[in-house]
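Visitor: Take this sequence and fold it.
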Amino acid sequence: MRRTPLHETHRALGASFTGFAGWEMPVRYGSETAEHRAVRAEAGLFDLSHMGEIEVTGPDAGRTLDRALVGRPSAITPGRARYSMICAADGGIIDDLVVYRLGDHRFLVVANAGNTPEVAAALTERAAPYDAVVRDASEEWALLAVQGPASASIVGPLTDVDAAALKYYSIASGTLAGTDVLLARTGYTGEDGFEIYCAPEAAPALWAKISDAGRAHGLVPAGLSCRDTLRLEAGMPLYGHELSRDVTPFEANLGRVVAFDKPEGFVGDAALAARKETGPERVLVGLVAAGRRSPRAGYPVLDPGTGAEVGVVTSGAPSPTLRHPVAMAYVPPRLAAPGTAVRVSLRGTPEDATVVALPFYTRSR
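Guide: The predicted structure follows:
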């Protein structure tokens, strides 16, 4: 498995490791529940260097991405970002992405680690008719994230970027603790925070400086385990769980990211227009279990009347914030209204659950 530039830093901190999308990543440093609660109350520091960074540059970079993705990246103003997806011709999701516009003719597309080669290949193929260059620049970047209510207090004094004034889903170039960075106000935890792109060789020193600055604010190193429960509470989908080639944006309640009014259309537009017209056969919902046991990915969702299997749990865990089990699942539209009673088969034992609106948790602003 591949290792990030911070691997030895994690080892020195006593991290436990797990394989994730071909990478050996820190899953926890001690208690994942304590790390989760630190991010909700103060701040956590994450290594996300396994993520993929793909540059799209040239006079037609915006047109290329409009054609390649379901959204309209050409409408992003420089210094801003937008969540989007790249779909196959049949409408299935190849990956969900964050697209940053770094300049008039320069975009940075951030892909999930396991999907980066496929995304880069699809972007390259779809860019062929245009005056644009697609380049997988993942080896040139490390990615750190400071997430939690204290993030701005930690990051602000370290950078020459006006971190407090940086809007959500914005990005700026500057320095942080003397290191050249791209500083983005983005994240995957449901909290305020920053994602910090830097050269791989600069990552260990930058991690140390952020850790030192954050100690007085309660900053802790945080692993993949708490990142998963944080994003679950925030109702954020994870590729391979809520999103896949077998799912379109409309099943995932993300039809809002699809722009059908682009002059040149986009790959998958006909299939997605048909799906929008007919409506999805299953939709993503939140579930709250009645008992103490957590529904887990792959557990069947049962019709409360007949007991027939009608859906499937995609993610589930005890919620450290809410202190009860939560899950996301795909169910038929007839069972999707908040307040609907369903059952979940927990290793063969049917347990009561209730459909709720997503997200489970929303931070105070």
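Visitor: contacts, neighbours, all on C-alpha from now
Guide: Will do.
Visitor: residue boundaries of the helices in the protein?
Guide: Assigned by DSSP state H, the helices in the chain fall at 7-12, 32-41, 61-68, 116-127, 151-155, 203-214, 224-233, 269-278.
Visitor: Now render those as TSV, adding distance to residue 300 and mean neighbour count.
Guide: Listed next are the helices of the chain as TSV, based on distance: least, C-alpha to C-alpha, whole Å; neighbours: other C-alpha atoms under 10 Å:
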stretch	distance to residue 300	mean neighbour count
helix 7-12	37	15
helix 32-41	26	21
helix 61-68	35	24
helix 116-127	30	18
helix 151-155	39	22
helix 203-214	42	18
helix 224-233	18	23
helix 269-278	24	15
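Visitor: Dump those to CSV, plus distance to residue 348.
Guide: Putting the helices of the chain into CSV (distance: least, C-alpha to C-alpha, whole Å) gives the following:
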stretch, distance to residue 348
helix 7-12, 39
helix 32-41, 28
helix 61-68, 43
helix 116-127, 37
helix 151-155, 43
helix 203-214, 45
helix 224-233, 24
helix 269-278, 33
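Visitor: quick one, which of these is nearest to residue 289?
Guide: Residue 289 lies closest to helix 224-233 among those, at 13.8 Å (C-alpha to C-alpha).
Visitor: what about the helices of the chain, which gets the closest to residue 298?
Guide: helix 224-233 (15.4 Å).
Visitor: And this one, please, so the two structures can be compared:
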Amino acid sequence: MTASLKKTPLFDLYKESGGKTIDFGGWALPVQFSSIKKEHEAVRTKAGLFDVSHMGEVDVRGKDSLLYLQKMMTNDLSKLKNNEALYTAMCYENGGTVDDLLVYKLKDEHYLLVINASNIDKDVAWLQKHVNEDVQVTDISPKIAQLAIQGPKAEAILQRMTETNLSQIPFFHFQNDVHIKGISALVSRTGYTGEDGFELYCQADHAPVLWNEILEEGKKEGLIPCGLGARDTLRFEAKLALYGQELTAEITPVEAGIGFAVRPEKETPFIGQKVLRDQKVNGAPRKLVGVEMVERGIPRHGYPVFSGEEEIGFVTTGTQSPTLKKNIGHVLIKKEHASIGNEVLVEIRGKKVKAEIVKTPFYKRK
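Guide: Coordinates of the predicted model:
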């Protein structure tokens, strides 16, 4: 199965920790090491370590970098300072989403984009297709590995491994050339779990050593390796979008609830601006909301959602929440049905099952 799949630099270490690999968008990645529930709980209460080296990295540099990125991105990069990160989207002319991503400002005229693994080829082609300015766009994904240490004990564990004062890296900031047990890494604090934690970007061949060092260092605090399963349940509870589910070429950022990353008022026109401005001013035709099942059943991705006999949308993500112990989901439905407290029906295996629209995010750390 794995012969034809892409592998991260940590692939050979998965087995040592009991990793069970699956095909995830053409990559052989661990869905879990122990169990999804155990890994989920570790991140909520202690700490977990994720291999996210499948994510893509794109280097953008040149004197027109800012002008170019302002044209490509929905968010406003003009206020971004060195060592700051920004969450944004790239869109098609019709407002549909090319990808959601992070932009790191390394210095003036030099940025790092972190894109979704399943979109690397598509995103890089899209970015390069639109270069008319003095700018170089380079896919550096194969050279870079990324580890994420997440959870309330993440800072304490990582701090013992470096002389850099990690408390000086605020949320959505980063520091370059941090030495962790002698390995140089860019360390950022953005998170995709709803918990505090750090992302470590290092040379691909340094990643296995770093992985083992962090696992060893975090043992006494209960840090464990975590797979894609827990990553998905954690981000879902915190209402963090996943490309291919909450966001697609047919779903706009405004519909998906990330309208905060869309700045139609910025000076530089951007791709998709007209449609997104209209949706921000007048409201999008559909809205992403949370549901809690009233009757038995788990809402799964793609299940249709009804109001009476009318089909009004579909489930983007759903599961039994490990934190709340409830069957919950995100649904993208017509805006007129999206009020909190409304009853909707989720079709589960041919049967319409009652659910109630509830407030999100389902989980917010104290």
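Visitor: Mind checking the TM-score on these two?
Guide: With the length set by TM-score structural alignment, normalised by the length of the first structure, the two chains reach a TM-score of 0.96; 361 aligned residues with a C-alpha RMSD of 1.2 Å.
Visitor: and residue 74 of the first structure, which of the helices of the first structure is closest to it?
Guide: Of all the helices of the first structure, helix 61-68 sits nearest to residue 74 of the first structure, with 4.3 Å by C-alpha to C-alpha.
Visitor: Name the surrounding residues that touch the closest one.
Guide: Contacts to helix 61-68 of the first structure, defined as C-alpha atoms under 8 Å, 6 or more residues apart in numbering, come from residues 72-74, 86, 105-107, 122-123, 126-127, 130-133, 262, 264-267.
Visitor: coming back round to it: nearest to residue 363 of the first structure, out of the helices of the first structure?
Guide: It is, among the helices of the first structure and with distance given as C-alpha to C-alpha, helix 32-41, at 8.3 Å.
Visitor: chain center to the closest one: distance?
Guide: With C-alpha atoms, centre = their mean, to the nearest Å as the basis, helix 32-41 of the first structure stands 18 Å off its chain's centre.
Visitor: what sits up against it?
Guide: By C-alpha under 8 Å, 6+ apart, the surrounding residues in contact with helix 32-41 of the first structure are 44, 147-150, 191, 218-223, 225-227, 229-230, 320-321.
Visitor: Tell me which of the residues you listed fall in strands.
Guide: Taking DSSP state E as the definition of strands, those contribute 44, 147, 219, 220, 221.
Visitor: Tell me the buried residues within those residues.
Guide: The neighbour count (16 or more other C-alpha atoms under 10 Å) marks 44, 147, 219, 220, 221 as buried among those.
Visitor: nearest to residue 27 of the first structure, of the residues you listed?
Guide: Closest to residue 27 of the first structure, out of all of these and judged by C-alpha to C-alpha, is residue 221, at 10.5 Å.
Visitor: ok, back up a step: go through the ones in strands among the contacts of helix 32-41 of the first structure and say which is closest to residue 309 of the first structure.
Guide: For those, the nearest to residue 309 of the first structure is residue 147 (38.3 Å; C-alpha to C-alpha).
Visitor: The second structure: which residue goes with the closest one?
Guide: Under the alignment (TM-score structural alignment), residue 147 of the first structure maps onto residue 150 of the second structure.
Visitor: residue contacts, the closest residue to its match other than its chain neighbours?
Guide: Of all residues beyond its chain neighbours, the one nearest residue 150 of the second structure is residue 197 (4.2 Å), with distances taken as C-alpha to C-alpha, 6 or more residues apart in numbering. Applying C-alpha under 8 Å, 6+ apart, we find residue 197 of the second structure in contact with 148, 149, 150, 151, 152, 154, 155, 189, 190, 191.
Visitor: Identify the residue of the first structure aligned to residue 197 of the second structure.
Guide: Using TM-score structural alignment, the equivalent of residue 197 of the second structure in the first structure is residue 193.
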